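In: This is a predicted model, with the sequence first.
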Amino acid sequence: MEPQDVNKAIMKTVFAWMVVLTDIILTVVIHACSNNCLTCSGVSSCNTCKNGYYIGYNVDNNQYTDDCSLSCPDNCISCTSYYNCSKCNDGYYNGRHYPSSNAVTYHCQHKCRDNCISCTSYDNCTQCKNGFTGDLCDRCIDGKFGNLCDQNCPLTCLACSSLTNCSKCIGKHWGNSCQQCPANCLNCSSSSTCSSCDKGFHGQICNKQCNVNCLDGRCDQLTGNCNDGCVAGFYGNFCDMKCSNDCVNLTCDRVHGTCKTGYNAINSATGNEDANGIIIGAAVGGVIILIIIVVLVAAVVLLARRLKRLENSNTALTSNTDLSYYNINNAFVGANTDTRQADVNQSTTVYDTDTDTRLADVNQPTTVYESLTTTGVNRFADYSSLELQDVPTSELPNDHTVQLDPGVQYYNVSAK
């Protein structure tokens, strides 16, 4: 290659690099933001600021600036002005200093409680220092104690205020020092009182074994009864009695021991006898009940008849005890001052020719006709209202009497 050609190639390469460098320099100069700018539209004109800076008025001279040269207050992570922090450093908060305070500020000047890492108010810690817990971070986590909650409780303590004052123990331990409960005791309140036992034990200090025939090995802590039932082949409160070998699958009633699902075909004579006894007992019981029912029905019928006779005898009351009683239907009586009692069970029609006394039927209407000369009178004794009704056109003697019913009033009908 000729020397002049080499020189031309070198010049072209140098020119190309100069163009690239020029573009880089122009880009940096034109688009570079100030140190505290996050985004900008010019070297000295910021749109948004980095944390800790803001665009606005200087609190000292009230001059406006947009180059993010103004710092937020202390303890303020980000802000929109000197007096308006949007986020505080850990340990500080905005708002009222105390719940009872009136003044409200927003420049992160209020300090959280001593054991709070962060908070939203004086009484609401959102994160506590190690070893502390609670809304106020004022108590130790389980297993820790001391002013700084940095000391460990004894191994048997879940929570404590000192090495000798436990408020919560691990299982099977009790008391301020979390002593061990008696053997087989699941929970206890002292060395002599267990509130619950391990499976298979019972008693005040869980020192008695449940019967091995108790279902699932459990029994009542106080009585030792197998409350959940027995294993197959046993019955009774303590599951200490064996079911009959004749029972199918050795299953029998928990209380009485009778076979639940029947008897085996072999050696079942005893079972058949028991079954026959049950059938005979049921039959005898049924006969006794039937006899009692028959006696009661007979007694009711006899009582009803007796009451009916008493009612009839009471109804047949009259002022003359020597008179006979008659069932008179369409009867003619010829003698004067003749007295008859109307039938108390049927409607009765009585004819007479002179003044008489008649007893009105208390069960059904009774019609009595009387004749004086050629004129007739109809008298009807109404049982429901107990009133006397007269049909006109009659001359009756004074003191003509109609008896209505025993135990009620008597009515006198005067001549009209």
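Out: Arrived safely, thanks for sending. Predicted model only: the values in this text are computed from it and were never measured. Numbers count the residues shown, from 1 in each chain.
In: Only C-alpha atoms from now on, for both contacts and neighbour counts.
Out: Fine.
In: What sits closest to L388 if chain neighbours are left out?
Out: Distance criterion C-alpha to C-alpha, 6 or more residues apart in numbering; nearest residue to L388, sequence neighbours excluded, is A381 at 5.5 Å.
In: Is that neighbour within a helix or a strand, and which one?
Out: For A381, the element it lies in under DSSP states H and E is strand 375-382.
In: For the helix or strand just after that strand, name the packing helices and strands.
Out: Note on strand 375-382: by DSSP H and E, the next helix or strand toward the C-terminus is strand 387-390. Applying 3 or more C-alpha pairs under 8 Å, 6 or more residues apart in numbering; DSSP states H and E, we find strand 387-390 packed against strand 375-382.
In: helices or strands up against the strand it packs on?
Out: When contacts are defined as 3+ C-alpha pairs under 8 Å, 6+ apart, strand 375-382 sits against strand 367-372, strand 387-390.
In: what is the orientation angle of it with strand 367-372?
Out: 150 degrees (axes from the mean of the first three to the mean of the last three C-alpha atoms, to 10 degrees).
In: S121 reaches C108, doesn't it?
Out: No. S121 is beyond contact range of C108, at 11.1 Å (criterion: C-alpha atoms under 8 Å).
In: Now do the shared contacts for those two.
Out: 93-94 (C-alpha atoms under 8 Å, 6 or more residues apart in numbering).
In: Pick out whichever of the two has more residues nearby.
Out: C108 (24 against 21; other C-alpha atoms under 10 Å).
In: ok but that one is inside a strand, no?
Out: Yes. Counting by DSSP: H, G, I helix; E, B strand; the rest coil, C108 falls inside a strand.
In: I'd like the distance between it and Y93.
Out: 5 Å (C-alpha to C-alpha, to the nearest Å).
In: And for Q179?
Out: Distance, Q179 to Y93, by C-alpha to C-alpha: 46 Å.
In: Comparing these two, which shows the higher neighbour count?
Out: Neighbour tally, Q179 and Y93, criterion other C-alpha under 10 Å: the higher count belongs to Y93, 26 against 16.
In: ok now do that one, which residues does it touch?
Out: Contacts of Y93 (C-alpha under 8 Å, 6+ apart): 108-112, 119-121.
In: Over to N47?
Out: Counting by C-alpha under 8 Å, 6+ apart, N47 has contacts 37-41, 66.
In: and whatever helix or strand L310 lives in, what does it pack onto?
Out: Using DSSP H and E, the element containing L310 is helix 269-315. Judged by 3+ C-alpha pairs under 8 Å, 6+ apart, helix 269-315 is in contact with no other helix or strand.
In: now the helices: where do they sit in the stretch 1-150 of the chain?
Out: Using DSSP state H, counting those that start in this stretch, the helices of the stretch 1-150 of the chain run over residues 3-31.
In: ok, structure two:
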Amino acid sequence: MRVTPKLISRTASGSSGASKNTIVPPLPKTPVNKSAAIMRKAALFQDSPAYSNKTSTSLLDIINRRDGDNVWWNKRMSLSNERSTIEVAEPSDRKDELNAHIAALEQGTADVRVLKELALFCRESHVNESNSPVSPDFSGPLSPSPLFGNSQSLSSSSSDLWNQDKAFERLFSALMQYLEPARDTSELEYGLIVLWELLDHQAPLLEGREADIFAALLRVRYSAHATVMQATTTFRDALTSRIEPVYGLTTMHASIRAFRVLPLPALIDVEIRNGSYAFGLIALGKFILRLPAEVLEDELPRLKATLTSALTDTSSESSLNVREAAAASITAAQLVLRDEAHLFVLLDGLPEDKKNLLTYLFDKHGCRDTAGDIGQTGVEKLEREMRRLDGRTSTPLRPSTGSPFV
């Protein structure tokens, strides 16, 4: 007699042949990855109209728009002209060359020449961009970047080079350790050039390391060298334009909160730390500008404590930079929401005098009109204000008679 195997019924209650008392075990499923869920949700949105109507979001345009000559960027570009004076290893020797560079970084003995060689090495060992639409890499999840990768094929030799013996992981860790503010200015400048080349040519390998990069940028500003600070601003503006904004906002927020509670290093003036904190708050504003209103409504309550405390900070004379940077970020939120009453509900707890001040700033930037299109005037005014604040955070405090915070 043939035996028919019994199957667990998955039919609805009351179906033919199914017992009402049958207990159907739940199907196994992969646990929800919270970070991946955020990325998947965020990938469905386009940039906020306040940001996406801009005539150009090219990183080269961002760099070229900055006031004055970008000395650090010019040094980075001049490396191409120096290539003929720097020996480049044969392919068969590239692994040994990379290991030698990593060892020099780990031992802290890397000089400017080694850093130049390493920067060129990274340029010549390009890794293809990740095509994942929810990937929080530096190329941006939905569009290619003119700087962070150019969709070249990844050769097996390049793949082996970076993955063998965890070479890339070791290089990145050594570079983060090397970028200490006490180093010579030139070493910091070219160390940051190496980091830029990693962003430019090995971006997919940097996934998950964004917080480390933000922390390094904040820390290296303790050097107080003008060109180094200029370099960190270039990094920030590039990253805030290309990293997926929800991920970037969350990561940068965590980074500046951690930075704020760290003990002040010996011989470092509180003015410098306040300038770096303001630098990070401006980054929040740049990410905020890219968020659609419905997403920003979810994110603002998470930023409330940071923005409120920064806006009311009077702990030192240089806290002026912190207050103005916080005001700029909140103005960015108003440019996206276009509803100050709703904004103040999301940021509940703001003192009345600060609400009045913010209302004045919203008027100044032309972003209180909820009926019509604000256009680019408000965004352009805010960007000019952010550039002014960047200049202040990179130089000794000079009280401005035109500031409403004085």
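Out: Perfect, I can see it now. All figures in this text were calculated on a predicted structure; none of them were measured in a lab.
In: Got a TM-score for the pair?
Out: TM-score of the superposed chains, computed with TM-score structural alignment, normalised by the length of structure 2, equals 0.17; 107 aligned residues with a C-alpha RMSD of 6.4 Å.
In: returning to that earlier point: could I get the helices and strands packed on strand 375-382 of structure 1 as CSV with distance to T27 of structure 1?
Out: CSV is the format used below for those (distance: least, C-alpha to C-alpha, whole Å):
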stretch, distance to T27 of structure 1
strand 367-372, 140
strand 387-390, 132
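In: tell me the most buried of those strands?
Out: Across these, the average number of neighbours (mean count of other C-alpha atoms under 10 Å) peaks for strand 367-372, which reaches a mean of 17.
In: so what's the residue nearest to D390 of structure 1 when sequence neighbours are not counted up against?
Out: Nearest residue to D390 of structure 1, sequence neighbours excluded (C-alpha to C-alpha, 6+ apart): R379, at 5.2 Å. By C-alpha under 8 Å, 6+ apart, R379 of structure 1 lies in contact with 367-369, 388-391.
In: Between which two of those is the distance greatest?
Out: Using C-alpha to C-alpha, those span at most 14.0 Å, a distance reached by Y369 and L388.
In: rewinding a little: the helices and strands packed on strand 375-382 of structure 1: which one's closest to V14 of structure 1?
Out: When these are ranked by distance to V14 of structure 1, counting by C-alpha to C-alpha, first place goes to strand 387-390 at 150.3 Å.
In: what's G95 of structure 1 in contact with, if anything?
Out: By C-alpha under 8 Å, 6+ apart, the contact set of G95 of structure 1 is 103-106, 121.
In: picking up where we left off before, could you list the buried residues of the strand holding A381 of structure 1?
Out: 376-377, 379-382 (16 or more other C-alpha atoms under 10 Å).
In: Just name the closest of these to V287 of structure 1, please.
Out: D382 (50.9 Å).
In: any idea how far that closest one is from R358 of structure 1?
Out: In terms of C-alpha to C-alpha, D382 of structure 1 sits 14 Å off from R358 of structure 1.
In: likewise D23 of structure 1?
Out: 149 Å.
In: same deal with E311 of structure 1?
Out: Distance from E311 of structure 1 to R358 of structure 1, counting by C-alpha to C-alpha: 19 Å.
In: of these two, who's got more company?
Out: Per other C-alpha under 10 Å, whichever of E311 of structure 1 and R358 has more neighbours is R358, with 20 against 12.
In: my read: that one touches A381, true?
Out: No. Using C-alpha under 8 Å as the test, R358 of structure 1 is too far from A381 to be in contact (10.3 Å).
In: if we can go back for a sec, which among the helices and strands packed on strand 375-382 of structure 1 is found nearest to C88 of structure 1?
Out: Each of these has some distance to C88 of structure 1 by C-alpha to C-alpha; the shortest is strand 387-390, at 106.9 Å.
In: which residues make contact with the closest one from outside it?
Out: By C-alpha under 8 Å, 6+ apart, the residues outside strand 387-390 of structure 1 that reach it are 377-382, 411.
In: Mind doing that once more with 6 Å?
Out: 379-381 (C-alpha atoms under 6 Å, 6 or more residues apart in numbering).
In: With stretch 294-313 of structure 2 instead?
Out: Identification of contacts with stretch 294-313 of structure 2 by C-alpha under 6 Å, 6+ apart yields 322-323, 326, 346-347.
In: Okay, and which of these map to strands?
Out: Among the contacts of stretch 294-313 of structure 2, no member is found in strands (DSSP state E).
In: can you name the two of those that are farthest apart?
Out: Longest distance between any two of the contacts of stretch 294-313 of structure 2 is 20.6 Å, between V322 and L346; criterion C-alpha to C-alpha.
In: From the buried residues of strand 375-382 of structure 1, pick the one nearest S45 of structure 1.
Out: Among these, and counting by C-alpha to C-alpha, the member closest to S45 of structure 1 is D382, at 122.6 Å.
In: And the closest one, how far from N312 of structure 1?
Out: Relative to N312 of structure 1, D382 of structure 1 is positioned 18 Å away (C-alpha to C-alpha).
In: got it, and C194 of structure 1?
Out: 80 Å.
In: which of the two has more neighbours?
Out: Taking other C-alpha under 10 Å, C194 of structure 1 and N312 do not tie; C194 has more neighbours (23 against 16).
In: Show me what the helix or strand containing the more buried one packs onto, helices and strands only.
Out: Here C194 of structure 1 is covered by strand 193-197, with elements defined by DSSP H and E. In terms of contacts (3 or more C-alpha pairs under 6 Å, 6 or more residues apart in numbering; DSSP states H and E), strand 193-197 of structure 1 is packed against strand 185-190.
In: So for the strand it packs on, what gets flagged as buried?
Out: By 16+ other C-alpha under 10 Å, the buried positions in strand 185-190 of structure 1 come out as 185-188, 190.
In: cool, and stretch 277-291 of structure 2?
Out: Neighbour-count burial for stretch 277-291 of structure 2 flags 277-291 (criterion: 16+ other C-alpha under 10 Å).
In: distance of the residue nearest to T105 of structure 1 when sequence neighbours are not counted from H107 of structure 1?
Out: When the adjacent residues along the chain are set aside, T105 of structure 1 lies closest to G95, with 5.2 Å between them (C-alpha to C-alpha, 6+ apart). According to C-alpha to C-alpha, G95 of structure 1 stands 9 Å off from H107 of structure 1.
In: List the contacts of stretch 273-284 of structure 1.
Out: Residues from elsewhere that reach stretch 273-284 of structure 1 (C-alpha under 6 Å, 6+ apart): none.
In: Neighbours of R388 of structure 2, how many?
Out: For R388 of structure 2, the tally of surrounding residues (other C-alpha under 10 Å) stands at 12.
In: and the strand or helix carrying it, what does it pack onto?
Out: Here R388 of structure 2 sits within helix 377-393, counting by DSSP H and E. The contact analysis (3+ C-alpha pairs under 6 Å, 6+ apart) places helix 377-393 of structure 2 against no helix or strand.
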